[in-house]
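A.B. asks: Give the three-dimensional model of this entry:
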Amino acid sequence: MKEEIQTILDKIYLSLKTHDYYQPSLLDGEAGYCLFDQFYISYTGIDAVNHADNVEDFENNLQTLSEDSIGCPSPFFSSGKAGVNWFFSYLKAKDVLDEENWEILCDDDPELFEQAILYLKDGNYDFLHGSIGIAYHSLYAQTNQYTTFQETFFQLLYKLAYQSPDKMFIAHFDLTNLVPVPNKINLGMAHGLISVLKFCLQCYQKNICSVAAKKLALDIADLFRSTINRNTNNSLFPNILMLDEPAKGYSRVGWCYGDLSIGFVLYQAGVVFEDTALKDLGTEILIHTSKRRSEEQTMVRDAGICHGSAGIAHVYNKMWHYTKNPVFKEACDFWIQQTLDFSIHPDGYAGFKSYSPDASGKYTNSYGLLNGISGIGLVLLSYLTGDFSWDYCIMLND
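C.D. replies: Have a look, this model is predicted:
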């Protein structure tokens, strides 16, 4: 399988070298492509054919991204400047960018953080298109200069979660109408409660409001405990939970929604808080989810990270590295092979296309990190190397 993966990686790299320019964003634009580019060049090493030319191409692309991201109208992590600035911080951590250039490229961080506060006050805690994604970017850099913002942000998040004296509740934020929806809880990673739990873990590890961060994290974990439906061979959790109603509904297997990310973050919470019961719960959920393989059970129709096979493979790859449980190794290998098998489209980038049920023809080409070949390539590189350093940007970091 390694040779097949290497062939696909080379095809992805060549496809990206000839692509038309995308918008300056991380999860669906140029920064995601540059992230794969940097990782691939590092993996192939200085002995690779055309290494010097590849490095020069990367530097030129990085320069273009740096220039085009100036004045980026969107502040968000997925589609805007917060994600691009995280990528610059990632390059600084990799010693690709020096301190001076990093400070210049990210000099608009204070404005982004001001916007995050405003979005949170409106109830928009969304990871991809709201305040938590912007704030999560701030927690990555090895600096204390953002502590005041981070503490203020978390205090507002805590207040949002405990508006009722009786229970913790964070209302789903409707991104279409830009309003919170009373009595409705989104449980997913992309737009929902499990991303809040992950944010709490990051705050706790960075010593930002650590006591309150632990309380909120454990209360969210308790909500998941009380919601789980063990009387099923399919999903244990729905996408959406209605307050004071029995949990009902079905969720896919994927990064964006469903049991996979829920189980993974609950396991991580158990590690962070040294809570064996939480680790066991996360493990139970992920073992259960590993048995769902058919398209009908998983709703997997492409190879992308968001709702496809690569995202599933990556989570199980990390769980294998954490636990050495052979169930996770087998599940990882299965979904890696499924990812390779999705490279079947003659007109697709490296043979891949993204499933878009609202699009004409349903399958579309995508270079992006979240839905396209940049992300698929990063997952395959992690599978070969055991290097997961890039996956902070999808909230799967340690």
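
A.B. asks: rest of the way, CA atoms for contacts and neighbours
C.D. replies: Will do.

A.B. asks: so after the host helix or strand of residue 288, what's the next helix or strand?
C.D. replies: Taking DSSP states H and E as the criterion, the element that holds residue 288 is helix 276-290. Next along the chain after helix 276-290, taking DSSP H and E as the criterion, comes helix 295-298.

A.B. asks: after that following helix comes which helix or strand?
C.D. replies: Sequence-wise, the next helix or strand downstream of helix 295-298 (DSSP H and E) is helix 309-323.

A.B. asks: helices or strands up against whichever helix or strand comes after that next one?
C.D. replies: Toward the C-terminal end, the helix or strand that comes next after helix 309-323 (DSSP H and E) is helix 326-341. Judged by 3 or more C-alpha pairs under 8 Å, 6 or more residues apart in numbering; DSSP states H and E, helix 326-341 is in contact with helix 2-17, helix 276-290, helix 309-323.

A.B. asks: Let me know which of the ones you listed is tucked in deepest.
C.D. replies: The highest mean neighbour count among the helices and strands packed on helix 326-341, using mean count of other C-alpha atoms under 10 Å, belongs to helix 309-323: a mean of 24.

A.B. asks: Any idea how far stretch 391-398 is from the middle of the chain?
C.D. replies: 6 Å (C-alpha atoms, centre = their mean, to the nearest Å).

A.B. asks: Following up with a second sequence; could you model it the same way so I can compare the two?
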Amino acid sequence: MTNSSKIKSIEKSLYLNKENISLVGLNDGIIGYSLFYYYHYLLTNEEESYNKMVLFLENALEKLNEKYESYKVKIEIIEIGKYLLFLIEKGLIEKSHIENHLEVLDEVILDYLYEKINERDLDSAVGLLFAASYFLERNTEKTPKIIEEIVNLIEQTKFEDTYGIYWQFKLRNAKSPKVELGLGHGVAGVITFLLQLIKCGFEKNRAESLAIKALDFLISKKREKGINLFTINAFENETLDYNNLSYGDIGIGYTLFKAGEILLNKKYKELGLEILKNAAKYKDDNQTFIKDANIIYGSSGLFSVFNFLYTKTGIEIFNESKKYWLNKTLEFGEKDKEMKWAGYQTYFNSTYDFAQLGFSQGISGIGTALISNQIENDTDFLTFFNYN
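C.D. replies: A predicted model of the protein is given here:
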């Protein structure tokens, strides 16, 4: 099946199964539908797609009331807030039209942020820095004070050795935190946040000093060869035999590349490209580790990030990797002969409809990735996964 026909199949399946989505957030819920239809509108320029984008956004906001229950409601609220800011930036909605909604979200997200400050949780995917990134984008009169407090915490919680500075992360085990290196739950995530502060002009001097020392530590952990050049945890030997959008070297390589651009440092940029080129060599013909097409763990995330890197750099190995993982994504779409989910079948959490339909693990994300390949390589949806 071609890229275009698969997009049509996904759109049909999403709309037929829209009642099966009960969560409101982006990764697993209704806002993920809205984001898909934003991209579908870019592809087709059809008023119907635009109306569906707005409809699902309104549905999510209406559902988010005092009666709404979810095991991760505060995370979903941050996702909604970041999506609204995304639509404002894209010129799809006027800030003045939704300012009241944003102010309500601000209060909840601020409570969550201070909760995570008290827990000293610097996780970028579900912790303090996830909430902080919302206020950085929101940029209200409260933002400078919030950012100052967060940078204070980053300074207070750092550890130091002869190479540089690092932090411990509690996601896996609160009683025995680890020094993870990755983008989502590790040192690279803290560096990425600091780089965003530098770019936006908040706490610039302190952020730059911390970022450089953390980059020195990160670089000290690089190995000479392997599918991944970095271990999962800084002071342990375990490494991964695969790459995806969430785990492995891609997030680390991109962090170094981004540091080179923002800090105007050729060494960081070249080292980042070296790591990313090595990651681009990874293939999985036998589906040993890449078992489906989803964005965060599967092939569509891989083809999207290499598409983005090729567009940005023009380096051919990124184009080759993009084509490989795009083909895998289309092949995965032939797995389910019943075609309930447009031929796709997510591997993790496959018993749940939200996983099959959602943005991070399901077909709304896969469809968005496929669309991005057809509209001048617009991969801005990757910003929701910290690839800014």
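
A.B. asks: Could you tell me where the helix holding residue 288 of the first structure falls in the second structure?
C.D. replies: The counterpart of helix 276-290 of the first structure in the second structure, counting by TM-score structural alignment, spans residues 266-280.

A.B. asks: Pull the distance from the matching stretch to the chain's centre.
C.D. replies: In terms of C-alpha atoms, centre = their mean, the centre of stretch 266-280 of the second structure is set 20 Å apart from its chain centre.

A.B. asks: same deal with stretch 51-66 of the second structure?
C.D. replies: 22 Å.

A.B. asks: Name the residues that touch it?
C.D. replies: Among residues not part of stretch 51-66 of the second structure, those counted as contacts by C-alpha atoms under 8 Å, 6 or more residues apart in numbering are 24, 25, 30, 31, 33, 34, 35, 36, 37, 38.

A.B. asks: which of the residues in it are buried?
C.D. replies: When burial is assessed from 16 or more other C-alpha atoms under 10 Å, stretch 51-66 of the second structure yields the following buried residues: 52, 53, 54, 55, 56, 57, 60, 61, 64.

A.B. asks: The last one and residue 369 of the second structure: what is the separation?
C.D. replies: Looking back up the chat, that one is residue 64 of the second structure. 27 Å (C-alpha to C-alpha, to the nearest Å).

A.B. asks: repeat for the first one
C.D. replies: Relative to residue 369 of the second structure, residue 52 of the second structure is positioned 18 Å away (C-alpha to C-alpha).

A.B. asks: Now the element after the longest helix that the second structure contains, going C-ward?
C.D. replies: Taking DSSP state H as the assignment, the helix of the second structure that covers the most residues is helix 95-119. Sequence order places helix 128-138 as the next helix or strand after helix 95-119 of the second structure, per DSSP H and E.

A.B. asks: Pull up the aligned stretch in the first structure for the very next helix or strand once past that next one.
C.D. replies: Per DSSP H and E, the first helix or strand lying C-terminal to helix 128-138 of the second structure is helix 143-156. Residues 146-159 of the first structure are matched to helix 143-156 of the second structure when aligned by TM-score structural alignment.

A.B. asks: ok, residues contacting that stretch?
C.D. replies: So stretch 146-159 of the first structure is contacted by 113, 116-117, 120-121, 135, 138-139, 208-209, 212-213, 216 (C-alpha under 8 Å, 6+ apart).

A.B. asks: repeat that for 7 Å
C.D. replies: Among residues not part of stretch 146-159 of the first structure, those counted as contacts by C-alpha atoms under 7 Å, 6 or more residues apart in numbering are 117, 138, 208, 209.

A.B. asks: And those, which is closest to residue 313 of the first structure?
C.D. replies: Minimum separation from residue 313 of the first structure among the contacts of stretch 146-159 of the first structure (C-alpha to C-alpha) is found for residue 138, which lies at 27.6 Å.

A.B. asks: Tell me how many other residues surround the residue nearest to the closest one when sequence neighbours are not counted.
C.D. replies: Residue nearest to residue 138 of the first structure in three dimensions, not counting chain neighbours: residue 146, with 6.8 Å by C-alpha to C-alpha, 6 or more residues apart in numbering. The burial count assigned to residue 146 of the first structure is 15, neighbours taken as other C-alpha atoms under 10 Å.

A.B. asks: Now do the contacts for residue 85 of the second structure.
C.D. replies: For residue 85 of the second structure, the set of contacting residues under the criterion of C-alpha under 7 Å, 6+ apart is empty.

A.B. asks: Find the helix or strand that the aligned partner of it in the first structure is a member of.
C.D. replies: Using TM-score structural alignment, the equivalent of residue 85 of the second structure in the first structure is residue 89. Element membership for residue 89 of the first structure, per DSSP H and E: helix 81-93.
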